[in-house]
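**Q** 3D model of this:
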Amino acid sequence: METVLIVEDNDEMQQLLKKVLQTHYHILSAYSGTEGLLVFNENQVDLVLLDRMLPGKNGDEVLKELRQSTAVPVIILTALDARADVAKFLLAGANDYIIKPFDIEELQARIRVQLRDHISPEENASVTYKNITLLTDIFSVTNGTQTVLLKKKEFEILKLPFKHPKQVFTREQIYRAVWQADYYDDDNTMNVHLSNLRKMLQQLDPENDYIATVWGIGVKLA
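**A** Next up, the predicted model:
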């Protein structure tokens, strides 16, 4: 599940964006430019929705700092009367823009296009945590000497924390991302997969734990 950071100081707009996007993406929120940069630097972010007018550092300052260190897609949120400034943002490195008030389906389409077209340096690389490497091209994990082929669901579950090691994922987030369906608390399917993954990782690396339970919230890398 990709992570979208919404940098927007209007709480009503924040809640609207979160409501329509959280089914498909993990959402992070920031209410000022300064907070947006802090949240970005502390998390693995795949796309930024960036408002122009922000307290603290404004949108163009945030964009400038982001472009000094990352090529993550940035979509500018702008009011109709500020459309003349759009060219400035595009020339400064923004990938796209959308004018408020916007059509939800159009916004979702613009996000999908940017995520589809953006290929990060890590996208095709293996991902290593402690002594285990996730081989993303062949749906496997290895400890360097032994390689285990994962089932598709197991791979998709494990890929989330390996790609986003600082994040805690709720069971609902994982289920929606992997099964593309609504999650019910009494569904034991994911618990079985998590148990199988823990056993398999324990066999590959008996000295370390990899999947930790955050009680009342979800799971993360240990």
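
**Q** Please count neighbours and contacts with C-alpha atoms only from this point.
**A** Will do.

**Q** For residue 34, which residues are in contact?
**A** 56, 57, 62 (C-alpha atoms under 8 Å, 6 or more residues apart in numbering).

**Q** Tell me who's in contact with the last one.
**A** Spelled out, that is residue 62. Neighbouring residues of residue 62 by C-alpha under 8 Å, 6+ apart: 33, 34, 36, 37.

**Q** Let's see that with 10 Å instead.
**A** Counting by C-alpha atoms under 10 Å, 6 or more residues apart in numbering, residue 62 touches 7, 32, 33, 34, 35, 36, 37, 50, 51, 52, 54, 56.

**Q** for the residues you listed, which one is nearest residue 141?
**A** For residue 141, the nearest member of those is residue 37. The distance, counting by C-alpha to C-alpha, is 33.1 Å.

**Q** element containing that closest one, please.
**A** Using DSSP states H and E, the secondary-structure element containing residue 37 is helix 33-42.

**Q** which helices and strands does the helix ranked longest in the chain pack with?
**A** Residue-count comparison of every helix in the chain, with assignments taken from DSSP state H, identifies helix 189-204 as the longest. Judged by 3 or more C-alpha pairs under 10 Å, 6 or more residues apart in numbering; DSSP states H and E, helix 189-204 is in contact with strand 140-142, strand 147-149, helix 152-163, helix 171-179, strand 211-214.

**Q** close enough to count as contact, residue 54 and residue 76?
**A** No - the pair residue 54 and residue 76 fails to qualify as a contact (C-alpha atoms under 10 Å) at a distance of 12.0 Å.

**Q** So for the two, which residue has more residues nearby?
**A** Ranked by neighbour count (other C-alpha atoms under 10 Å), residue 54 and residue 76 place residue 76 first, with 24 against 21.

**Q** One more sequence to fold, the one below, so I can look at both together:
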Amino acid sequence: MRVLVADDDEQLVRALRITLSSHGYQVIAAPDGVSAVTTAAETHPDVVLLDLGMPRLDGVGVIQALRGWTNAPIIVVSGRTGSAEKIQALDAGADDYVTKPFQIDELLARVRALTRRAIPGTADPVVTFADVVVDLAATLVTRAGARVHLTPTEWRMLEYLARTPGALVTRETLLKGIWASEQITDSGYLRLYMSQLRKKLELNPSRPRHLITEPGMGYRLDLSDASSPPVVVGEE
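**A** Presented below is the predicted three-dimensional model:
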């Protein structure tokens, strides 16, 4: 079972790595918020231990980004004891909140409890729309039975959308998750790669039926196959 420890406290990360590894967990570490998001997208951890006060992207931002595509349990491990911080983290999508300093046995018990509740077999579904099949476990896309070759960036953009079909994935989530930098704010990157995805996956790329733009907000993947002509949604 993979555990992502996202914290900029090197000593704490080292201690958690030793302890969790001794209990059979595979530990992956991320020293800041942006790398936490990208590492999670690359490794698909079974549970996330997350500090709130991290550089580049704070813990609440990380929670919001992760909840755009994964239901993996998130346990906040933070020195912030105020009720407002706890409420904000839980409202953003965290499953539990542990205050530093903490007893390692208690943390392990909470990890076990949350992972027992996780639904097995749903982390890597197969998503289909029109004649396209997206196998998230195999990182494979086919169209009409033939393999579609995507660049790594195209795949990651499609993966974010496919993990939460029908839901809006914000531009901020995609930019931070794909390029691992909060400095990249130009959504022209997104328009470029979305255009390429549509050329490879849509029947009519200029009138997309499934890879939909929500102007000013982001994108979503529509899995429906309505026979009526789609409403044309312009790019941002």
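
**Q** After superposing, what score do the chains get?
**A** The TM-score (TM-score structural alignment, normalised by the length of structure 1) is 0.54; 129 aligned residues with a C-alpha RMSD of 2.4 Å.

**Q** between the contacts of residue 62 of structure 1, which is closest to residue 84 of structure 1?
**A** Residue 84 of structure 1 lies nearest to residue 52 out of the contacts of residue 62 of structure 1, by C-alpha to C-alpha, at 12.2 Å.

**Q** Any idea how many residues pack against the closest one?
**A** The burial count assigned to residue 52 of structure 1 is 25, neighbours taken as other C-alpha under 10 Å.

**Q** Assess the claim that it and residue 88 are in contact.
**A** No - the criterion here is C-alpha under 10 Å, and residue 52 of structure 1 misses it with residue 88 at 11.3 Å.

**Q** Select, out of the helices and strands packed on helix 189-204 of structure 1, the one closest to residue 81 of structure 1.
**A** Smallest distance to residue 81 of structure 1 across these (C-alpha to C-alpha): 37.1 Å, for helix 171-179.

**Q** Which part of structure 2 matches the closest one?
**A** Residues of structure 2 aligning with helix 171-179 of structure 1 are absent, taking TM-score structural alignment as the criterion.

**Q** That helix versus helix 189-204: what angle between them?
**A** Computed with axes from the mean of the first three to the mean of the last three C-alpha atoms, to 10 degrees, the direction of helix 171-179 of structure 1 lies at 80 degrees from that of helix 189-204.

**Q** Remind me what helix 171-179 of structure 1 packs against, helices and strands.
**A** Packing contacts for helix 171-179 of structure 1, counted by 3+ C-alpha pairs under 10 Å, 6+ apart, involve strand 26-30, helix 152-163, helix 189-204, strand 218-221.

**Q** can you give me how far that helix is from the chain middle?
**A** Here helix 171-179 of structure 1 is found 13 Å from its chain centre; the criterion is C-alpha atoms, centre = their mean, to the nearest Å.

**Q** Over to stretch 16-23 of structure 1?
**A** Remark: stretch 16-23 of structure 1 is offset 14 Å from the chain centroid, using C-alpha atoms, centre = their mean.

**Q** any chance of the contacts of residue 34 of structure 1 in a markdown table, plus secondary structure and distance to residue 98 of structure 1?
**A** Putting those into a markdown table (DSSP: H, G, I helix; E, B strand; the rest coil; distance: C-alpha to C-alpha, whole Å) gives the following:
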| residue | secondary structure | distance to residue 98 of structure 1 |
| --- | --- | --- |
| 56 | coil | 22 |
| 57 | coil | 20 |
| 62 | helix | 17 |
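
**Q** Take the helices and strands packed on helix 171-179 of structure 1 and lay them out in a markdown table including distance to residue 94 of structure 1.
**A** Compiled in a markdown table, those are given as follows (distance: least, C-alpha to C-alpha, whole Å):
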| stretch | distance to residue 94 of structure 1 |
| --- | --- |
| strand 26-30 | 18 |
| helix 152-163 | 24 |
| helix 189-204 | 38 |
| strand 218-221 | 32 |
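
**Q** got these as TSV, with mean neighbour count and distance to residue 11 of structure 1 columns?
**A** Supplementary listing: these in TSV, determined by neighbours: other C-alpha atoms under 10 Å; distance: least, C-alpha to C-alpha, whole Å:
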stretch	mean neighbour count	distance to residue 11 of structure 1
strand 26-30	20	10
helix 152-163	19	28
helix 189-204	15	33
strand 218-221	19	26
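
**Q** who wins for proximity to residue 142 of structure 1 among those?
**A** Residue 142 of structure 1 lies closest, by C-alpha to C-alpha, to one member of those: helix 189-204, at 7.5 Å.

**Q** how big is the angle separating the closest one from helix 152-163?
**A** Going by the same axes, to 10 degrees, helix 189-204 of structure 1 makes 70 degrees with helix 152-163.
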